[in-house]
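Peer 1: A predicted structure for the sequence below; I have some questions about it.
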Amino acid sequence: MLRRLLPVVLSLMVVVLGVTALAARPQRSVPHRTADFVVIAGVAGLRWEDVDPQTTPTLWRMAEQGSIGSLSVRSAHRPTCPMDGWLTLGAGSFAAWSGNRPAGSCPAQTVAVERPDGNGANLPDQETVVHFNQEQLPWGAMPGSLSESVRCSVAVGPGAAVAAARPFGRVDRYAPALPDDPTQLLGSCVLSIVDLGTVDGATKAQRVAAARAADRQLARVLAARPPRSLVLVAGVSDTDRSARLHVAVADGPGWEGGWLTSATTGRDGYVQLVDLAPTALAALGRPMPERPFVGRPAVAVGGRPDLADAIAQPLDAEREAANQRGVAGWFFTLLAAALMLLAVAVLPLLRRARRHAGPYGPEPVPRRVVALVELLLIAAALAVPAALLADAVPWWRADRPGLAFAGVTALLVVAGTAAVRFVPGYRSTLGPLGAVAALTVLVVGADVLTGSRLQLNGVVGYSAQAGGRYAGLGTVGLGVFLAAALLSAGWLAQHVRKGWRPAVMVAVTGLAVVIVGSPYLGADPVGAIALTGGLSVAAVISAGGWLTVSRLAWAVVAAMAVTIGLAVVDLRRPAVERGSLGRFLAAIGDGSGGLPLHRSSTANFDTLVSSPLTVLALAGALLVWFALLQPWGGLMRLFGIYPAIRAAMAGTAVAAVIGGVLGGVALDVAGAAAALVVPMAALAALRVLDHSTDRTVPTAGRTRAEDAGVAGDGLADPSGPTPSGQEPPATDRGTGAGRTADPGEARADRRPPVPSPRPSRPVTAR
């Protein structure tokens, strides 16, 4: 009865842990009406490096008394050109002005503005732009959603006209430039959008001149601002091929001296361009449009230092993010190449690792060579956590940041490898695997618990410039963390009686589910759902046996229960507070779910064909399938001897595939997990093959079945598959209650080994 109820109890535990982790939300101040007027002043290309007390004194004083942040100007195209940025601002979603432009460039674009009545204006190209965004782009943005949400709006300049134009092209009130006294114009509507120009130029002097001109225009806007108004200054776009972070400043009642943040970023000091439209409506107390914005209202939070120190932080982050893109490319390329070279080196060792008891056989590989390859496998498995930890050192400030990162990472890999080499139990079969997994969980988990500072703009993290993620676990972090958590759980479970192994798997990996899914920590609900699925599969087969239909059914039920529980909780929240799963289900309900599915499939395909992690995943799968799982590969023997490790690796495969597909990153999660799991699987297989001819010496007074079924992680686990007619395999040294009867070693409670009738070494024929 206990055996029958155990899957039910474990499934309930997984469901409770998963829903608890995903249901809670960080407490943020709810945006409320703070202004009677909102003025959005946009400057294309304005970055924090352009702001100082001498060049931009007006903006400097405004930033001192207001709230500031780094603005990601992501749009439907990359890079975000000025027209794309202005259109995205007015749409509140990722939009693009036109598809007729060379990829990766920002050509000069002009917008036709007609003024038939001299008061408002009309954009004749607006209908074409709306059709392009609605029909040909995966985001389905509606240009003009911001202006449609207010009674009237004012636009000053051609860029502002693009942002303020309604979907049919009408601009309520328009002026090509600021009048001599803009007070009456800015006070005529509750929403005003002003184009202050563009900061661009090939030289520093040109950028300084453009920033000074924009600052003079801003001074006129601030002097004419209506009473009780919120003024937002934003660098709305890039001006060249480089994707950069830009200026965001909010000044008005309730926005004094803080950091800007929003629910889309989840990190203080960072906002997105799509957040400005909902911020304006929330400040005015206006309802959001029927077609939801992608962005969320920004809020001001405390903790900002002096302005000079505050600006230094985004500048340093900008420099790190700029160097991160190039370094990450060659790091993962080199890692994939190194793992493939190690796979080639491991193949002959696997073929010759098994000891031959007959008179003929291949010469064994020298122990020093095997030991060296084992250390290289450990180093390869530790490369990703070492690269994550390397971001604790400011390598991006060096003259040659790539070499600085390589040096720091190499030192950390050597230190980690030495630590694993000298841990107690290193000589046991599972010793290195458990040590590497525990070290990885410690590094990644500590970073997540302390705010994921190492992953932000890190080489193995995510870039704020890309605009995809700003807090929590990134794609690579999720892959190595879920693999390390499951392997750690499997290693611990192998050291207890088999009846307790599923409980150990649930307890250890369930804590990892909480860390991954909690909005306070990992903030990755898709990753938590994926890890729950992998945990469910691992728990039901950790005690041995095969993945039967009933066991698979319980695993699926547990994973689906967590997903449904999260969906119910998320859908009960207001629309502006929902997570990705809640927004997707709401879109399915109102008939617009095709857009998220299209975006996910497009992202999966693009990532599949362009990411170096795809090579890691495929290379790891080929090595496992065509080598390690072969009769001479040792992995099947490892699985039969250590069922908890088999369960952990099976759960890792399930979780990595689910997390990648649902997260829109294809095989990237699997590639990151493979970078840890495959080297450790190869090392453990080498050691298992090295003990393949060992035999347990029966103890006097005990039956052979009793010796074979010793408690712990004995090699002859009664639940593991044992070929009929063979001797029960020996217990691996140092891993359980029984021990291998190695040559030259005798114990008082064991019979002496029976001499072999044939020499174990090859005999040369004379």
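Peer 2: Alright, I've got the coordinates.
Peer 1: C-alpha from now on. contacts and neighbour counts both.
Peer 2: Will do.
Peer 1: now do the helices in the stretch 51-200 of the chain.
Peer 2: Assignment of helices within the stretch 51-200 of the chain using DSSP state H, counting those that start in this stretch yields the ranges 57-65, 82-91, 126-135, 145-148, 158-164, 183-186.
Peer 1: among those, which is nearest Glu706?
Peer 2: Glu706 lies closest, by Cα to Cα, to one member of the helices of the stretch 51-200 of the chain: helix 126-135, at 70.3 Å.
Peer 1: picking that back up, any chance of a markdown table for the helices of the stretch 51-200 of the chain, columns distance to Val436?
Peer 2: Shown next, in a markdown table, are the helices of the stretch 51-200 of the chain (distance: least, Cα to Cα, whole Å):
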| stretch | distance to Val436 |
| --- | --- |
| helix 57-65 | 47 |
| helix 82-91 | 45 |
| helix 126-135 | 48 |
| helix 145-148 | 51 |
| helix 158-164 | 52 |
| helix 183-186 | 62 |
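Peer 1: and of the ones you listed, who's closest to Val299?
Peer 2: Proximity to Val299 (Cα to Cα) singles out helix 57-65 among the helices of the stretch 51-200 of the chain, at 15.2 Å.
Peer 1: show me the contacts for Gly257.
Peer 2: By Cα atoms under 8 Å, 6 or more residues apart in numbering, the contact set of Gly257 is Ala63, Glu64, Gln65, Gly66, Ser67, Ile68, Gly302, Arg304.
Peer 1: whoops, I mixed them up, Ser488
Peer 2: Gly434, Ala437, Ala438, Val508.
Peer 1: now for those residues: which two are most distant?
Peer 2: Greatest spatial distance among those (Cα to Cα): Gly434 and Val508, at 13.5 Å.
Peer 1: what about these two, which has more around it?
Peer 2: Neighbour totals were compared for Gly434 and Val508, and Gly434 leads with 22 against 18 (other Cα atoms under 10 Å).
Peer 1: that one and Gly490: what is the separation?
Peer 2: As judged by Cα to Cα, to the nearest Å, Gly434 and Gly490 stand 9 Å apart.
Peer 1: look up the closest residue to the residue nearest to the spatial centre of the chain, ignoring the ones flanking it.
Peer 2: Nearest residue to the geometric centre of the chain (Cα atoms, centre = their mean): Gly474, 1.5 Å. The shortest distance from Gly474 to any non-neighbouring residue, by Cα to Cα, 6 or more residues apart in numbering, is to Gly461 (5.5 Å).
Peer 1: this is the comparison structure:
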Amino acid sequence: MLRKLTPVLLTLVVVALGITALAARPERGDPDRGADFVVLAGVAGLRWDDVDPESTPTLWRMAEEGSIGSLSARSAHRPTCPVDGWLTLGAGNFAAWNGSRVAGGCPATGVTVEQPDRIGANLPDQESVVAYNQDKLAWGATPGALSESVRCSVAIGPGAAVAAARPFGRVDRYAPALPADPAELLGSCVLSIVDLGIVDGADRATRNAQARQADAQLARVLAARPPRSLVLLAGVSDTDTPSRLHVAVANGPGWERGWLTSPSTNRHGYLQLVDLAPTALAALDRPVPDRLFLGRAAVPIDGRPADLRTAIDERTDADREAGARRPVAGWFFTVLATAQLALSVAVLPLLRRARRHAGPHGPEPVSRRVVAAVELLLIAAALAVPAALLADVVPWWRGQHPGWWFSAVTVALIVGGTAVVRFSPGHDRTLGPLGAVAGLATLVVGVDVLTGSRLQLNGVVGYSALAGDRYAGLGAVGLGVFIAGSLLCGGWLAQRAPRAWRPMVMVGVGSAAVVVVGSPYLGADSTGAIALTAGVSVAAAICTGGWLTMSRLAWATMAGLALTIGFAMIDLRRPEAERGAVGQFLAAFGDGTGGLIVHRSSAANVETLVNSPLTVLAVAGAALVWLALLQPWGGLMRLFGIYPAIRAAMAGTGVAAGIGGVLGGVALDVAGAAGALVVPMAALAALRVLDHATDRTQPGGRPSVEAGSGAAGGPSGGDRPGGGRTPGAVGPGGAGQPSGDAGPAGASDSTTEAGDGCPDARGETETAGSVAAGRPARVPAQGVPASTVVPTA
């Protein structure tokens, strides 16, 4: 009865902890900062390095009095051209202007603005732009949704006309340029949108001159602003490639001296262009059309440095890091994929020759030095992604050649991590390097998440604020590494525990990982937590040995579904601005727009699958496992038979990484990051197991076992004088005791680490092959000479 109830109890534990972690939400800032008027002023291309007290004194004073942040000017096209930025501002959603454009460039033609009367204006192309965004693009944006949410709006300048035009093209009130005294115009409607010009070019003198002109325009706007008004200034678009972070300033009652943030970023000092429209409506106390808007209303948060120069330098440094990240990340993952492919090819001949001949004749074994060198390379390859994440502790992006600085720091960390693993206690054991590498990877990602995910934001293996996909918590690469590391740690610990306790150990470690991934205070990845729950359930179900039966798979599936349903019920009860990905999808499905979310996720999966180097890592890792490691000569099946908890951990990693990638819209990125850690460690452990696959007990010597012998020629196992190797065979005394590498207290690895070589009540021993098959194979414990024992397959 207890055996039957165990899956139920474990499922309840995982689900309860997961829902507890996902249910709590961080406190949001108070959104009730009302205003009678809102003025949205935009300057295309304006960055924080363009702001200083001499060139832009008005903007400097406005920022000193108000709240500031870094703006991700993302639109439906990349780069975000000025017309795309203005259109996205007015849509509250990722939008783009239709028209021909070269890759990485912007349309050459301008926007046609007609003035049939002296009051408003008309955009004749607006209807075709609306059709293009709703029919051709995945975001379903409605240009003009902001102006449709108020009774009257004002537009000054051509860019503002694009933002203020209603879906049928009408602009309520329009002026092609800022009047000498704009007070009357700005006070005629509750919402005014002002185009203050453009700042472009790489020349600093040119940018300063253009910023000075925009600042003079801003001074006239601030002087004529209506009473009780909120002025939002934003760098609404890019003007060159690559994309950059831009200026965002809010000045008005209740917006004094803080950082700007929004629920769409959940990161202090960051907001998106799509957040400006709901911010304006929230300030005016108008209902926000959540079905049309992807953004969320921004709020000021305390914590900004008292000195404005320090705060601006921090924003400028973030922009510099985000700009340097993209090219460095591209070549890093390309080099990583190439290196792991080359290492996989190099391991193949070692796997073929790792199994030693039992007889006096056979092929010469591979040199111990070669094997040791390959082991170190496998450890270094597995530590590459955690080392690249940790490299962001050093400000490599501030150097003249950031790519070289990042390379130097990452290589140094890889060498240091490899040395720690090599000289750690238990390195000579079969699972020693696997446990150490998994522990280091989990520690690096976990500590970063617990301290606010500072290394992942704009990090090379993290996520970029320029992409606009994620600003806080765990990214796709971090999720993959954390899934693999935590499950391998759980498997390593479970393997050292008595068999009856292994599911408990796996659930304990896995549940803690689910909390870290899913908590909105930490990883903030509800879909990742659901995927990890399924992986933990699978791992707990098979960590004692045997196959993944239908009943075990059913319990694992029920755990994932129970967590999903439980969190969905809680998430749907929250305000719309605070819902997570699960709640947003279910709400959209209920109001008929769920298909659009599915379309976006599918498009994101396809784009990532085609363009990401991590796809190569995932496919190459799967090919090495399937075509080599899982073959009879590959050693992985033998490893799984001797260490069922490791097999369970790797199976759970595959399940969780696959589900997490699909649900997160990142295709094989999660699986690629997990494979970069798991596959090298699986190859290393397989090499060590094969090295002892045909060992015999030698009379007069102490027997050893695979679990306690090192393939690199360490001090354990048969490398001792007179030491023999007998995995899963009968000891020299023929009394039925398992052979093993006798430790300080006479214990062997087969009982303390493998846990599956212990004799049962009839004096018989489970072999590695029997554990893999889920059934005990009986080997006679008495009357069999040691020299005639047949090695387990």
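Peer 2: Nice, thanks for sending it over. These numbers were taken from a predicted model, which means no experiment stands behind them.
Peer 1: one step back: wait, doesn't the residue nearest to the centre of the first structure sit right on Asn457?
Peer 2: No. Judged on Cα atoms under 8 Å, Gly474 of the first structure makes no contact with Asn457 at a distance of 10.4 Å.
Peer 1: if I pick the nearest residue to Pro82 of the second structure once chain neighbours are set aside, what's in contact with it?
Peer 2: Once flanking residues are discounted, Pro82 of the second structure sits nearest to Ser237: 5.1 Å by Cα to Cα, 6+ apart. When contacts are counted by Cα under 8 Å, 6+ apart, Ser237 of the second structure touches Val43, Ala44, Gly45, Ala73, Arg74, Thr80, Cys81, Pro82, Asp84, Gly85, Trp86, His246.
Peer 1: surely the fifth one meets Ala465?
Peer 2: This means Arg74 of the second structure. No. Arg74 of the second structure is beyond contact range of Ala465, at 9.6 Å (criterion: Cα under 8 Å).
Peer 1: dump the contacts of Ser237 of the second structure to TSV, plus distance to Ala529 of the second structure.
Peer 2: Listed next are these as TSV, based on distance: Cα to Cα, whole Å:
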residue	distance to Ala529 of the second structure
Val43	40
Ala44	39
Gly45	38
Ala73	29
Arg74	27
Thr80	33
Cys81	37
Pro82	38
Asp84	35
Gly85	34
Trp86	37
His246	33
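Peer 1: for Val514 of the second structure, state which of those is nearest.
Peer 2: For the contacts of Ser237 of the second structure, the closest approach to Val514 of the second structure (Cα to Cα) belongs to Arg74, at 31.0 Å.
Peer 1: residues near the closest one, how many?
Peer 2: Arg74 of the second structure has 30 neighbours, counted by other Cα under 10 Å.
Peer 1: just Leu308 of the second structure next, same as before
Peer 2: Look at Leu308 of the second structure: counted by other Cα under 10 Å, it has 17 neighbours.
Peer 1: from what I can see it touches Glu64, true?
Peer 2: Yes. Leu308 of the second structure lies in contact with Glu64 (Cα under 8 Å); the separation is 6.1 Å.
Peer 1: please enumerate the strands of the stretch 151-300 of the first structure.
Peer 2: In the stretch 151-300 of the first structure, the segments counted as strands under DSSP state E, counting those that start in this stretch are 153-156, 170-171, 173-175, 191-198, 229-234, 245-251, 259-261, 270-272, 299-301.
Peer 1: between those strands, which one is closest to Val754 of the first structure.
Peer 2: strand 270-272 (71.5 Å).
Peer 1: what's the mean distance for that closest one versus the second structure?
Peer 2: For strand 270-272 of the first structure, the mean distance to aligned residues of the second structure following superposition is 0.4 Å (mean Cα distance after the TM-score superposition for the first structure).
Peer 1: I'd like to know which elements that strand is packed against.
Peer 2: Under the contact criterion of 3 or more Cα pairs under 8 Å, 6 or more residues apart in numbering; DSSP states H and E, strand 270-272 of the first structure touches strand 67-72, strand 259-261.
Peer 1: list the buried residues of that strand.
Peer 2: Using 16 or more other Cα atoms under 10 Å as the burial criterion, the residues of strand 270-272 of the first structure that qualify are Tyr270, Val271, Gln272.
Peer 1: any chance of those in CSV, plus distance to Arg220 of the first structure?
Peer 2: Converted to CSV, those look like this (distance: Cα to Cα, whole Å):
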residue, distance to Arg220 of the first structure
Tyr270, 27
Val271, 26
Gln272, 26
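Peer 1: list just the nearest of those to Gly104 of the first structure.
Peer 2: Nearest to Gly104 of the first structure out of the buried residues of strand 270-272 of the first structure is Gln272 (Cα to Cα; 20.5 Å).
Peer 1: was I right to think the closest one contacts Gly85?
Peer 2: No. The criterion here is Cα under 8 Å, and Gln272 of the first structure misses it with Gly85 at 11.1 Å.
Peer 1: mutual contacts of these two, please.
Peer 2: The overlap between the contact sets of Gln272 of the first structure and Gly85 (Cα under 8 Å, 6+ apart) consists of Val73, Arg74.
Peer 1: and the host helix or strand of Ala705 of the first structure, what's buried?
Peer 2: Following DSSP states H and E, one finds Ala705 of the first structure within helix 704-708. When burial is assessed from 16+ other Cα under 10 Å, helix 704-708 of the first structure yields the following buried residues: Asp707, Ala708.
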